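> Would you be able to build a 3D model of this:
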Amino acid sequence: MKQRRAPIEVFSLSFLDVISCAFGAVVMLILLARNGEEGEFNDVSQVSDVLVALSRAERNLEDLQGALSEQQSKLTAAITETASNETQAERLEAQVARAQNDLLALTDKASGLEQTKRQRERAAISQNEASERDDEVGGIPVDADYVIFIVDTSGSMKAMWNKVLNTMNEVLNNHPQVLGFQIMSDNGEFLVNTTSGRWRNDTTGTRRAMLSALRTWNGSSNSSPVEGIEAALRLYGPRTPSLALYVLGDDYSGGSYDATLASINALNTNRAGGKIARIHAIGFSRSNGRLTDDVLKFSTLMREVTRQNKGSFIAQ
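Below is the predicted model:
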């Protein structure tokens, strides 16, 4: 007996699944195809424009970076310039302070010179005009009959030598007539060695000859007037009445002021306790009146020496 086959169902569940999947795939392809046709970057010209815009943006970025670097360089330069200006301002303030001090010193000096000028005019102490001298001219007593010049012959003084010679000539003119005078270096050497211990007669010819010899004098010097003062006092002090020493210098290279003063005072004091000689000092400076270290040392010493020995100190 033949068995009967089951009827074939064409549209079974599996068939429908396959058909549904295939249909879905076709729909998806259609949708994707439509998006590709209408996409934003499908056109080649649009892609080119985007590339050009991107290149332009890169150039703009480079330009901005260059401008930023330039501004940073300017900022650095401005900061450096500001620091430099502050340094210059501090330097200018210091210069102004020094100038003010110099002005005060020059003002004081001018006042002193004006007073000296008035006193000299009143005294009429020119050698050719006055038959007798005033007891005091320009603050310096000129009552001595014998005068010794003790002159610093160092290099710094040589740089002002004409001024030194003119000052010595003025001092001599302040004494219209003295009985004798001498010129020694700050080391105690004589301008003319053959006259050591003696006096030069005060005549017009002698004055002219001594000043002429002084112009080319190269006496030894240690930039300290002490040796010259002590040599003059030892040699002339005990046997010379009415003696005056004029110390011309610009520096003091010695040691203790107190020891130096004690030594000079001991030599310049007689048995009765009085002073043997008046000691005057004239200080010179190449710094237009400023108190440099060398000038300050000389002034400190000689102001006290002159004060304790009945003399006067003048700054040129």
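
> C-alpha from now on. contacts and neighbour counts both.
OK.

> and residue 183, how many neighbours?
Residue 183 has 26 neighbours, counted by other CA atoms under 10 Å.

> and the helix or strand harbouring it, what does it pack onto?
For residue 183, the host element (DSSP states H and E) is strand 180-185. Here strand 180-185 touches strand 146-151, going by 3 or more CA pairs under 8 Å, 6 or more residues apart in numbering; DSSP states H and E.

> How far does the next helix or strand after the strand it packs on sit from its chain's centre?
Counting by DSSP H and E, the next helix or strand C-terminal to strand 146-151 is helix 155-158. Chain-centre distance of helix 155-158: 21 Å, with CA atoms, centre = their mean, to the nearest Å.

> Buried residues in helix 155-158, which are they?
156-158 (16 or more other CA atoms under 10 Å).

> Turn these into a markdown table, including distance to residue 221.
A markdown table is the format used below for the buried residues of helix 155-158 (distance: CA to CA, whole Å):
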| residue | distance to residue 221 |
| --- | --- |
| 156 | 11 |
| 157 | 10 |
| 158 | 11 |
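
> where do the strands sit along the stretch 151-300 of the chain?
180-185, 243-249, 277-283 (DSSP state E, counting those that start in this stretch).

> I'd like to know which of those strands is closest to residue 68.
Smallest distance to residue 68 across the strands of the stretch 151-300 of the chain (CA to CA): 64.7 Å, for strand 277-283.

> Could you list the buried residues of that closest one?
Within strand 277-283, the residues scored as buried using 16+ other CA under 10 Å are 277-283.

> Dump these into JSON lines; add distance to residue 163 as well.
JSON lines is the format used below for these (distance: CA to CA, whole Å):
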{"residue": "277", "distance to residue 163": "25"}
{"residue": "278", "distance to residue 163": "23"}
{"residue": "279", "distance to residue 163": "21"}
{"residue": "280", "distance to residue 163": "18"}
{"residue": "281", "distance to residue 163": "15"}
{"residue": "282", "distance to residue 163": "12"}
{"residue": "283", "distance to residue 163": "11"}
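
> Could you also give me the structure for this next sequence, so I can compare it with the first?
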Amino acid sequence: MRKHRRQLEIFNLSFLDVISCGFGAIILLLVIARIFEPQVIEQTSTELSGQVIALKNQLEEIRGETRILNRELTARQEQLSDMKNKLARLQGELNDIEGRYRRAGTDSEAQSLVAGKLESARQKLDEEMQRLTAGYRRPAENAVIGGIPVDSEYIIFIIDTSGSMQQFAWPLVRRKMKEVLDIYPHVKGIQVLNDMGDYMFSQYAGRWIPDSKARRRAILNRLAGWAPFSNSSPVEGVVRAIQRFYAPDRRISLYVFGDDFAAGDMQAVIEEVRRRNAVAGRGSRVRIHTVGFPVQLIEPRAGRGAARFAALMRRLAEENNGSFVGLGRLR
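Take a look at the predicted model:
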């Protein structure tokens, strides 16, 4: 029994020593760790702060460079857009030039082809065809249509733009003007004045309007709303037209559209026109045609002006190789 208790006491002391040493070592390690921990944390915090500041500086530099690059990119895009527009414009001009060149080549080929066919057809005329063509005669230079000679190369319109004509006769004026233009398929020049001598197109004042389908349409369209001041007398317009456009080497027809000659000496007008429209050779006189509109006949006590107009213009037409046409109604 005694031996057993001793062994037990030795074991207990050794165990306590080991436990005590272990706890002491742990406490020593904790003390050592606590001594160096603040220094490590402070150093780590300082390094991280420096890295953050450096990264912020780099970020600002990158942002600045990005703004610069964006501005340069915008400028380059604008330059690219301008270049694309210029390229598109130049491409359009090139296409237009190429189209004109192709049309010119096609027209030339077509003309050559037509000329060749005409020459071939001429060579193939038999005796019967030659006999028929031998009897052909060109129309005379003083050919007439509806009683009006149409041999002129230039035509001038003198149109009464007074209120009575505008109110009662204007649709008929436009229609008659188109009919006159239609009997001249092509002329060298056209001009339009009102009875006061004012030009319809101021840009062509004193010179001829070139004849074309587009010009004729423009004249008729302009006539629809053309209403310059008028004294309802054709004298000023007739005299001004002859004075400006008369030439002995030109065949000119002058068409007067009107309804009234209320005041003035008819004989003086006839002599003035006779002096200015002097004959310099056969066919050199300006022809004066008149279309009379029966506007005054529908107004009470207005027939005297219409009668004077008819008398004056009949005399001018007779002396100047023209025709007088009096319309019987306004429709």
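
> Now compute the TM-score of the two chains, please.
The TM-score (TM-score structural alignment, normalised by the length of structure 1) is 0.55; 186 aligned residues with a CA RMSD of 2.5 Å.

> Just the closest of the buried residues of helix 155-158 of structure 1 to residue 291 of structure 1, please.
Using CA to CA, the buried residues of helix 155-158 of structure 1 come closest to residue 291 of structure 1 at residue 156, 15.1 Å.

> For the closest one, give me its contacts.
residue 250 (CA atoms under 8 Å, 6 or more residues apart in numbering).

> Now which residue in structure 2 aligns to it?
Residue 156 of structure 1 maps onto residue 164 of structure 2 when the alignment is built from TM-score structural alignment.

> what does residue 250 of structure 1 give?
The equivalent of residue 250 of structure 1 in structure 2 is residue 259 (alignment by TM-score structural alignment).

> Report the separation between the nearest residue to that match once chain neighbours are set aside and residue 305 of structure 2.
Nearest in space to residue 259 of structure 2, with sequence neighbours left out and distances taken as CA to CA, 6 or more residues apart in numbering, is residue 293 at 5.1 Å. Going from residue 293 of structure 2 to residue 305 of structure 2 by CA to CA, to the nearest Å gives 12 Å.

> any shared contact partners between those two?
Common neighbours of residue 293 of structure 2 and residue 305 (CA under 8 Å, 6+ apart) are residue 259.

> Neighbour count for those two, which is higher?
residue 293 (25 against 19).

> Quick one: map that one onto structure 1.
Per TM-score structural alignment, residue 293 of structure 2 is aligned with residue 284.

> That match touches residue 291, doesn't it?
No: assessed by CA atoms under 8 Å, residue 284 of structure 1 is found out of contact with residue 291, at 10.8 Å.

> How many residues are close by the counterpart of residue 228 of structure 1 in structure 2?
When structure 2 is aligned by TM-score structural alignment, residue 228 of structure 1 is paired with residue 237. Residues contacting residue 237 of structure 2 under the criterion other CA under 10 Å number 23.

> could you measure residue 237 of structure 2 against residue 230 of structure 2, distance?
10 Å.

> what touches both of the two?
Here residue 237 of structure 2 and residue 230 share the contacting residues 194-196, scored by CA under 8 Å, 6+ apart.

> Can you check the distance spanned by stretch 235-255 of structure 1, start to finish?
End-to-end for stretch 235-255 of structure 1, by CA to CA: 24 Å.

> I'd like to check what contacts it. Which residues are they?
Under CA under 8 Å, 6+ apart, the answer for stretch 235-255 of structure 1 is 143-152, 156-157, 164, 197, 222-225, 229, 268, 270, 276-285, 294-298, 301.

> returning to what we had before: do you know how far the match of residue 156 of structure 1 is from residue 227 of structure 2?
From residue 164 of structure 2 to residue 227 of structure 2 the distance is 11 Å (CA to CA).

> next one: residue 240 of structure 2
Relative to residue 227 of structure 2, and taking CA to CA, residue 240 of structure 2 is found at 19 Å.

> between the two, which one's more packed in?
Taking other CA under 10 Å, residue 240 of structure 2 and residue 227 do not tie; residue 240 has more neighbours (19 against 16).

> What span of structure 1 is stretch 195-207 of structure 2 aligned with?
Alignment note (TM-score structural alignment): stretch 195-207 of structure 2 is matched to residues 186-198 of structure 1.

> What are the buried residues along that stretch?
186-191.

> can you put these in TSV and add distance to residue 46 of structure 1?
Below are these laid out as TSV (distance: CA to CA, whole Å):
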residue	distance to residue 46 of structure 1
186	104
187	105
188	109
189	109
190	111
191	110
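
> how many neighbours does the counterpart of residue 225 of structure 2 in structure 1 have?
Using TM-score structural alignment, the partner of residue 225 of structure 2 in structure 1 is residue 216. Residues lying near residue 216 of structure 1 (other CA under 10 Å) number 10.

> Does residue 266 of structure 2 touch residue 314 like I think?
No: contact criterion CA under 8 Å: residue 266 of structure 2 and residue 314 do not qualify, at 11.4 Å.

> Which of those two has more residues huddled nearby?
Neighbour totals were compared for residue 266 of structure 2 and residue 314, and residue 314 leads with 21 against 18 (other CA under 10 Å).

> Identify the residue spatially nearest to that one, adjacent ones excluded.
Nearest residue to residue 314 of structure 2 in three dimensions, chain neighbours excluded: residue 324, at 5.7 Å (CA to CA, 6+ apart).

> Then residue 185 of structure 1?
Residue 185 of structure 1's closest residue in space is residue 151 (CA to CA, 6+ apart), at 4.8 Å.

> separation between the residue most central in space within structure 2 and residue 220 of structure 2?
Note on structure 2: the residue nearest the mean C-alpha position is residue 214, at 13.3 Å, using CA atoms, centre = their mean. Look at residue 214 of structure 2 and residue 220 of structure 2: by CA to CA, they are 10 Å apart.
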